[in-house]
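> sequence-free structure coming up:
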């Protein structure tokens, strides 16, 4: 189990590390955009950290309180996806290891109360392109189903919902491997965060773009990123190419926000797995223990 203060610090560090990375189409230290500023995201991270990592709270409570704090502070949706991904991770970090098993337990225990909190958070944030759903519509007053049932309904069109019903497979199978490869290549932050973002951006159509512009446009953005950036060697010489792609996306009003949300969650998960590694008792094979636990 990890101390609440450490979980909060890891969350803040993940949010800040993602902002420091050059991520085409998103807000970052190199370029703002989409009528949002770097300060908006920095403030959002600061005010959401406490509610998101409050010990003992259910996932729905964490999400609702974190989004409410964000909307009061910055007046717009800057972190709904981040909150929805990181709330179960924070709850899992409070439980006995291994972390991935703890996450599975958290997800399996989600209920209608969690759905009420998450639905309230979504309504409060009012993300672009939300639309309406035939069943389990978050805008309706009807009693919500258990949260996993609602997420399963949206999983085929929303990558964050999909995370809930796949045990956060994208983080474990795309995000963390991309981070580990980047480190093995000698990349350091913030380039390791850029590597995570590009892995998600080129792996599948971004859900945020799909909601606002349709799946075909989202797939085109993915294919364009793969063609332009898929073989890019990251590091300072790659800055010009990344900034050029960043400008093209922003001029078209295209924000791969889900890829950015998944990047934050991957960085947060990485910090939590490092805490778990540090807690392996002396004398045990730490490398083996880490593989088993994560």
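Arrived safely. Only a predicted model underlies this, so the values are computations on that prediction, with no experimental measurement involved.
> rest of the way, CA atoms for contacts and neighbours
Will do.
> Cross-check the contact I'm expecting between residue 203 and residue 224.
No: in this structure, residue 203 is not within contact of residue 224 by Cα atoms under 8 Å, at 11.7 Å.
> Relative to residue 192, how far out is residue 185?
Applying Cα to Cα, to the nearest Å, the value for residue 185 to residue 192 is 10 Å.
> higher neighbour count, the two?
Using other Cα atoms under 10 Å, the more surrounded residue of residue 185 and residue 192 is residue 192, with 25 against 11.
> which residues does that one contact?
179, 182-183 (Cα atoms under 8 Å, 6 or more residues apart in numbering).
> and if you look at residue 207?
Here residue 207 is in contact with 157-159, 218, 256-258 (criterion: Cα under 8 Å, 6+ apart).
> So between residue 203 and residue 224, which is more surrounded?
A count of neighbours by other Cα under 10 Å puts residue 203 above the other of residue 203 and residue 224, at 18 against 15.
> what are the ranges of the helices in the stretch 1-150 of the chain?
4-20, 38-52, 59-74, 80-93, 99-108, 112-125, 147-154 (DSSP state H, counting those that start in this stretch).
> Ok, which of those helices comes nearest residue 241?
Smallest distance to residue 241 across the helices of the stretch 1-150 of the chain (Cα to Cα): 17.0 Å, for helix 4-20.
> tell me the contacts of residue 197?
23, 259-260, 262-263.
> now these in TSV, with secondary structure, neighbour count and distance to residue 84?
Shown next, in TSV, are these (DSSP: H, G, I helix; E, B strand; the rest coil; neighbours: other Cα atoms under 10 Å; distance: Cα to Cα, whole Å):
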residue	secondary structure	neighbour count	distance to residue 84
23	coil	29	21
259	helix	30	14
260	helix	30	13
262	helix	28	10
263	helix	31	13
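> Next, give me the two most distant ones among the residues you listed.
23 and 262 (12.2 Å).
> for comparison:
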């Protein structure tokens, strides 16, 4: 079990490290973008950490509290996806035993009350491109637990999909990419960048797909895949990554889902280190 303050610290560390990493198309210290600044995300990390790590809270309560604190501070959605991924991890970290076994128990125990709180958080954040759904729309009172509600959206949103597959993308893509980058001896910010690129080059980003369509998301994914295949890891790749970053931002394309999974991967890594006493 990990204390609430240690969970909050791990979350803040993950958010801030992700901001220091060059993540093409997203906001980072190398370049702002899409009307947001690094300061917006730093403030969001600070105010959302407490509610996200609040001891004994349900997943839904953590999500709602973190999002409402964020909107009160910066007035727009900067971290809904991050919070949706990190809240179950924070709840799992409070439990004894292996982290992913605890995460599975958290996901198995989701309730209708969790759904109501998450729906309220989504309405508060008002993410762009959300639209409406024929089934379990966030504007309506929920009738199913959060796992079932997420399952309906799993085909169009990889964050929703994570609730049903035990965070498989993070376990099979993010954490291995982080470990591989560390074996190369890369600085931590470039390890974080490697995680983002692993997600972006492995799957079409569902944030881009929601806003711009499947064809555009696949095109960005293919561009990322080709870039990564010929890219020198670490600082040597700075110039081509900056060029890719500028091109995506010029076209208004933000691979936000890949960035959200990057934060979750870094958060999970710090939590695992806390568990092992490192």
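That came in fine, so what should we check first? It should be emphasised that the depicted structure is a prediction, and the values quoted were computed from it without experimental measurement.
> which of the helices of the stretch 1-150 of the first structure sits most buried?
helix 80-93 (a mean of 26; mean count of other Cα atoms under 10 Å).
> Give me the contacts around that helix.
Against helix 80-93 of the first structure from outside (Cα under 8 Å, 6+ apart): 1-2, 7, 11, 52-53, 55-59, 62-63, 66-67, 99, 102-103, 105-107, 118, 121-122, 125, 127, 160, 163, 258, 261-262, 264-265, 268-269, 272.
> Then stretch 14-22 of the first structure?
Residues contacting stretch 14-22 of the first structure (Cα under 8 Å, 6+ apart): 27-30, 38, 41-42, 45, 189-191, 193-194, 239, 242-243, 260, 263-265, 267-268.
> Likewise for stretch 127-140 of the first structure?
Under Cα under 8 Å, 6+ apart, the answer for stretch 127-140 of the first structure is 77, 80, 119-120, 122-123, 144-145, 150, 153, 208, 211-212.
> circling back: neighbour-wise, which one of the contacts of residue 192 of the first structure leads?
Using other Cα under 10 Å as the neighbour criterion, residue 179 leads the contacts of residue 192 of the first structure with 25 neighbours.
> Could you measure from it over to residue 20 of the first structure?
15 Å.
> again, but for residue 173 of the first structure
23 Å.
> Next: residue 246 of the first structure.
14 Å.
> Just send the contacts of residue 192 of the first structure back as CSV, with distance to residue 133 of the first structure too.
What follows is the contacts of residue 192 of the first structure, written out as CSV (distance: Cα to Cα, whole Å):
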residue, distance to residue 133 of the first structure
179, 35
182, 39
183, 41
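> and in the second structure, which of these remain?
Counting by both residues aligned by TM-score structural alignment, their matches' Cα atoms under 8 Å, these that remain in contact in the second structure are 179, 182-183.
> I'd like the residues you listed laid out as CSV, including distance to residue 168 of the first structure and secondary structure.
Putting these into CSV (distance: Cα to Cα, whole Å; DSSP: H, G, I helix; E, B strand; the rest coil) gives the following:
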residue, distance to residue 168 of the first structure, secondary structure
179, 16, helix
182, 21, helix
183, 22, helix
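> didn't residue 250 of the first structure look like it was pressed against residue 34?
Yes: applying Cα under 8 Å, one finds residue 250 of the first structure in contact with residue 34, separated by 7.0 Å.
> neighbour count winner among these two?
Between residue 250 of the first structure and residue 34, counting by other Cα under 10 Å, residue 250 is the more crowded of the two (19 against 13).
> From residue 269 of the second structure, how far out is the aligned residue in the second structure for that one?
When the second structure is aligned by TM-score structural alignment, residue 250 of the first structure is paired with residue 249. Distance, residue 249 of the second structure to residue 269 of the second structure, by Cα to Cα: 29 Å.
> what do you get for residue 218 of the second structure?
29 Å.
> cool, residue 231 of the second structure as well?
25 Å.
> When these two are compared, which one has more neighbours?
residue 269 (18 against 14).
> Show only the entries of the contacts of stretch 14-22 of the first structure found in strands.
Using DSSP state E, no member of the contacts of stretch 14-22 of the first structure sits in strands.
> Can I have the buried ones of the residues you listed as a ChimeraX selection?
In ChimeraX syntax, the buried subset of the contacts of stretch 14-22 of the first structure is picked out as below (16 or more other Cα atoms under 10 Å):
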select :27,28,29,38,41,42,45,190,191,193,194,242,243,260,263,264,265,267,268
